[in-house]
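**Q** Predicted model and sequence below, questions to follow.
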Amino acid sequence: MRMLSETCRALLERSKRFGPLYGDRLANHLPMTLIALDRMGAPAGHMERAYEANARQLRLRDGDIGPVTDAADWLGKGRNAGGLELYFRACAGRDGLDAVLRAWVPRLLPGVAASAFHCLIRLAYAIDAGEQDEACAALAYWVMEYVSLDLPDDTVNEAPAAIAARLARAVAGHAPWSGIIIDRMRQAAAHPGVAGTALQPSGLDLRQVAQFALGAYHAREDFTLLHTVTACHAFRLLLPYAGQPQRALRYLWEAVVVATLTVEASGAASPAAAAHLDWKECLAHAARATDAHVVKLCWSAYCEDLVDRDPRYLAIAARKLAM
């Protein structure tokens, strides 16, 4: 694990004053953006520029709710980020972060979709960076925003793409989805054509889920689909703490496939990719970006390509940079 630069660590320290959400429950991407930029070799000046561009929209972390004696009491309550963070810092100081992760990640993975996958992603980045305080902040965020889709775990002998197509037909003509990504996902999961339906492939591995997410996003530039790609990368980083990897993977799959159901059908073609870039050029461009989703998508695509060697990862990164 490569250590973070001094600039990145200093900016992460400054970012601690901000809460995990802003606006209408939108995710604070600042810590994830800083870590991804650092991993891509961004110079100090570019990281500071990204900090300023992203920090101006954030709001300060709450600090006036009482202390936490058991984080489970705050699952899904949507508040007390400050108290929960102090709780996890105390647990990590007493038992070690590794023990805390092994206890809490399996408990939280049924809520992998929480805050449009951002709780998962923020924790994965923190672990990869070796930043204990940031990991505790991410755990606090996941607890407060926890929500599960509560779908059946019945299996069916169908490929992921076939299941997705069947579910899409089942929700055709639905009432309009509303709200932010996680709201729309919950509405889709509660649809009669999805709830109570077998949607778990009888054989499933992470490559299948990642390939499904990649294929959907490669075919169509869409904000929701982007998050399924970055979620698969984050999930891979959290697997050592998942407890029962196959069980955890099924939570990821249901969240990814439900996310695709919220993307309205359209005849619009996907935007064309930029002129050909290799990964060195792509990462150099991404390291100068300030848009959090551009930065994170390029970093996740690069990391996933190292595992799967699929040229579509470079294509989606180049396309995002060209937009």
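**A** Good, I have the coordinates. Note that this is a predicted model, so its numbers are computed, not measured.
**Q** contacts and neighbour counts: CA atoms only from here.
**A** Noted.
**Q** State the helix or strand in which Ser300 lies.
**A** Assessed by DSSP states H and E, Ser300 sits inside helix 292-308.
**Q** what packs against that helix?
**A** Here helix 292-308 touches helix 30-39, helix 223-238, helix 279-286, helix 311-322, going by 3 or more Cα pairs under 8 Å, 6 or more residues apart in numbering; DSSP states H and E.
**Q** Report the angle between the longest one and helix 292-308.
**A** In other words, helix 223-238. Angle of helix 223-238 versus helix 292-308, following axes from the mean of the first three to the mean of the last three Cα atoms, to 10 degrees, is 50 degrees.
**Q** ok, back up a step: pick the most buried one from the helices and strands packed on helix 292-308.
**A** Each of these was scored by mean neighbour count; the highest is helix 30-39, a mean of 26, by mean count of other Cα atoms under 10 Å.
**Q** put this beside the first:
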Amino acid sequence: MLTKTALPAPATLAQLHHLLDAGAALAPTYRGRLSNHLPMAQQALLELGASAARLQAWTESYEVHLEPRVAARPGSVTVERDLGRPDSETAWHAHFAARIAEIGAAGTLRKALSLLLPGVGAIAFHGLIRTGHAVLAGHEGELAAGLAHWAAHFLPLPTTADGPPLELADWLPALSKLSRPAYPAGALIHGRMQAWGESPDFAAVAGRLRHGPDALRDLALLAARTYAATGNFTVLHLLTASHAMVVLEPWWPAPQLARGFSVAAAAGLLASGAEPALMLDRPPSRPWPALIAAACEQDDAHVIKLTHAAWRLGRRWPDPAWRRAVERAIPF
């Protein structure tokens, strides 16, 4: 008589919350200005169906790269002085935690997005992305941490309303004609995006993408198709950032503020150096269950987050590009 093999116990929301509570002792950045991906990937693994043992093991293996949070007395923050100041992150964290305690998570998020959406490219979109995962996790402490990461690294990019709006197929060639600014070899994504924002003529082109009801979908698919064709690391962040924008959409204080995302996406595309792809390089060959199972066994937080973002975006906007992008990240 055959005996059934017990399936591994699945990760649970309670386990995730316990891990997020413990992770609050870790710094939001490490090795200078690299974002701590631990809470983002933990939430993604839970939703992708990882086992409790896998979530715990992945956490322990990733934690060794991180640094402890430096104890500091949080001071008060002011927008004029502290927005975009990395050394103010502790103070911003205390500010948003207090706001959540006072008016709740939803009210805090809505007010914070009024302030933060114009600087949505902060620290290579990781403030936005961490906030999106915090919302999905339903964890107030992590929400305060995500918003603080965004505020402390706020990245405003210039834009003007001059010139008629451009369709995506015309906007991309207009971006490609801009002269590349100088930045040091090995510059991080945030620094390259900032350099593009400061370059001549960027402002006159970046904000001219026509913003209809499908603008966010089109930018997300552009990121998926371009990543599928190139495997570009910077473009990967555009896809996960697009997903975070979708997660936060119910709390956008005004749809027009989302225009800041297209400007940041322009800077990200230019910083990537990748050739944008409006068409898919080839159809995907593997089904979602196989891709998701493979993603749960990955050690790379970026691959886990990409799979999670593409899978969720595919449920909202069915398209083969999502699976093809994940296939690029998880080769046979």
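**A** Structure's in. What do you need? Fair warning: this is a prediction, and the values are worked out from it, not measured in the lab.
**Q** So which of the helices and strands packed on helix 292-308 of the first structure is nearest Arg56 of the first structure?
**A** Closest of these to Arg56 of the first structure is helix 30-39, at 10.4 Å (criterion: Cα to Cα).
**Q** in the second structure, what residues pair with that closest one?
**A** Under TM-score structural alignment, helix 30-39 of the first structure corresponds to residues 38-47 of the second structure.
**Q** tell me the average deviation of the matching stretch from the first structure after fitting.
**A** Compared with the first structure after fitting, stretch 38-47 of the second structure deviates on average by 0.3 Å (mean Cα distance after the TM-score superposition for the first structure).
**Q** Counterpart of Gly260 of the second structure over in the first structure?
**A** Checking with TM-score structural alignment, Gly260 of the second structure has Tyr251 as its match.
**Q** which residues touch that match?
**A** Leu109, Pro110, Gly111, Val112 (Cα atoms under 8 Å, 6 or more residues apart in numbering).
**Q** Now with 10 Å, please.
**A** With contact taken as Cα atoms under 10 Å, 6 or more residues apart in numbering, Tyr251 of the first structure is in contact with Leu109, Pro110, Gly111, Val112, Ala113, Ser148, Leu149, Asp150, Leu151, Asp153, Gln200.
**Q** What residue in the second structure is paired with the last one?
**A** Pointing back at Gln200 of the first structure there. Using TM-score structural alignment, Gln200 of the first structure lines up with Arg208 in the second structure.
**Q** Pro158 is in contact with its match, correct?
**A** No - contact criterion Cα atoms under 10 Å: Arg208 of the second structure and Pro158 do not qualify, at 11.9 Å.
**Q** ok, the closest residue to Pro28 of the second structure other than its chain neighbours to Ala266 of the second structure distance?
**A** Distances taken as Cα to Cα, 6 or more residues apart in numbering place Asn36 nearest to Pro28 of the second structure, at 5.2 Å, with adjacent residues excluded. According to Cα to Cα, to the nearest Å, Asn36 of the second structure and Ala266 of the second structure sit 24 Å apart.
**Q** So for those two, which sits in the more crowded spot?
**A** Counting neighbours by other Cα atoms under 10 Å for Asn36 of the second structure and for Ala266 shows that Ala266 has the greater number, 26 against 23.
**Q** before we move on, back to that, can you tell me how far the residue nearest to Pro28 of the second structure sits from Ala223 of the second structure?
**A** 23 Å.
**Q** which stretches of the first structure form strands?
**A** Using DSSP state E, the strands assigned to the first structure run over residues 21-22, 26-27, 155-156, 200-201.
**Q** could you dump those strands to CSV with mean neighbour count?
**A** Output for these, formatted as CSV (neighbours: other Cα atoms under 10 Å):
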stretch, mean neighbour count
strand 21-22, 18
strand 26-27, 17
strand 155-156, 15
strand 200-201, 22
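**Q** what about whatever residue of the second structure lines up with Ala126 of the first structure, distance to Lys305 of the second structure?
**A** Counting by TM-score structural alignment, Ala126 of the first structure corresponds to Ala134 in the second structure. Ala134 of the second structure is 13 Å from Lys305 of the second structure, where distance means Cα to Cα.
**Q** cool, and Ala294 of the second structure?
**A** Ala294 of the second structure is 13 Å from Lys305 of the second structure, by Cα to Cα.
**Q** Same question for Pro289 of the second structure.
**A** For Pro289 of the second structure, the distance to Lys305 of the second structure - Cα to Cα - is 16 Å.
**Q** rewinding a little: out of the contacts of Tyr251 of the first structure, which are shared with the second structure?
**A** Checking these against the second structure (both residues aligned by TM-score structural alignment, their matches' Cα atoms under 10 Å), the contacts still present are Leu109, Pro110, Gly111, Val112, Ala113, Ser148, Leu149, Asp150, Leu151.
**Q** Give the closest residue to the match of Gln200 of the first structure in space, chain neighbours not counted.
**A** Closest residue to Arg208 of the second structure apart from its sequence neighbours, by Cα to Cα, 6+ apart: Pro165 at 4.7 Å.
**Q** So the one you found versus Pro331 of the second structure, what's the distance?
**A** Using Cα to Cα, one gets 39 Å for the distance from Pro165 of the second structure to Pro331 of the second structure.
**Q** what does Pro255 of the second structure give?
**A** Between Pro255 of the second structure and Pro331 of the second structure the computed distance is 38 Å (Cα to Cα).
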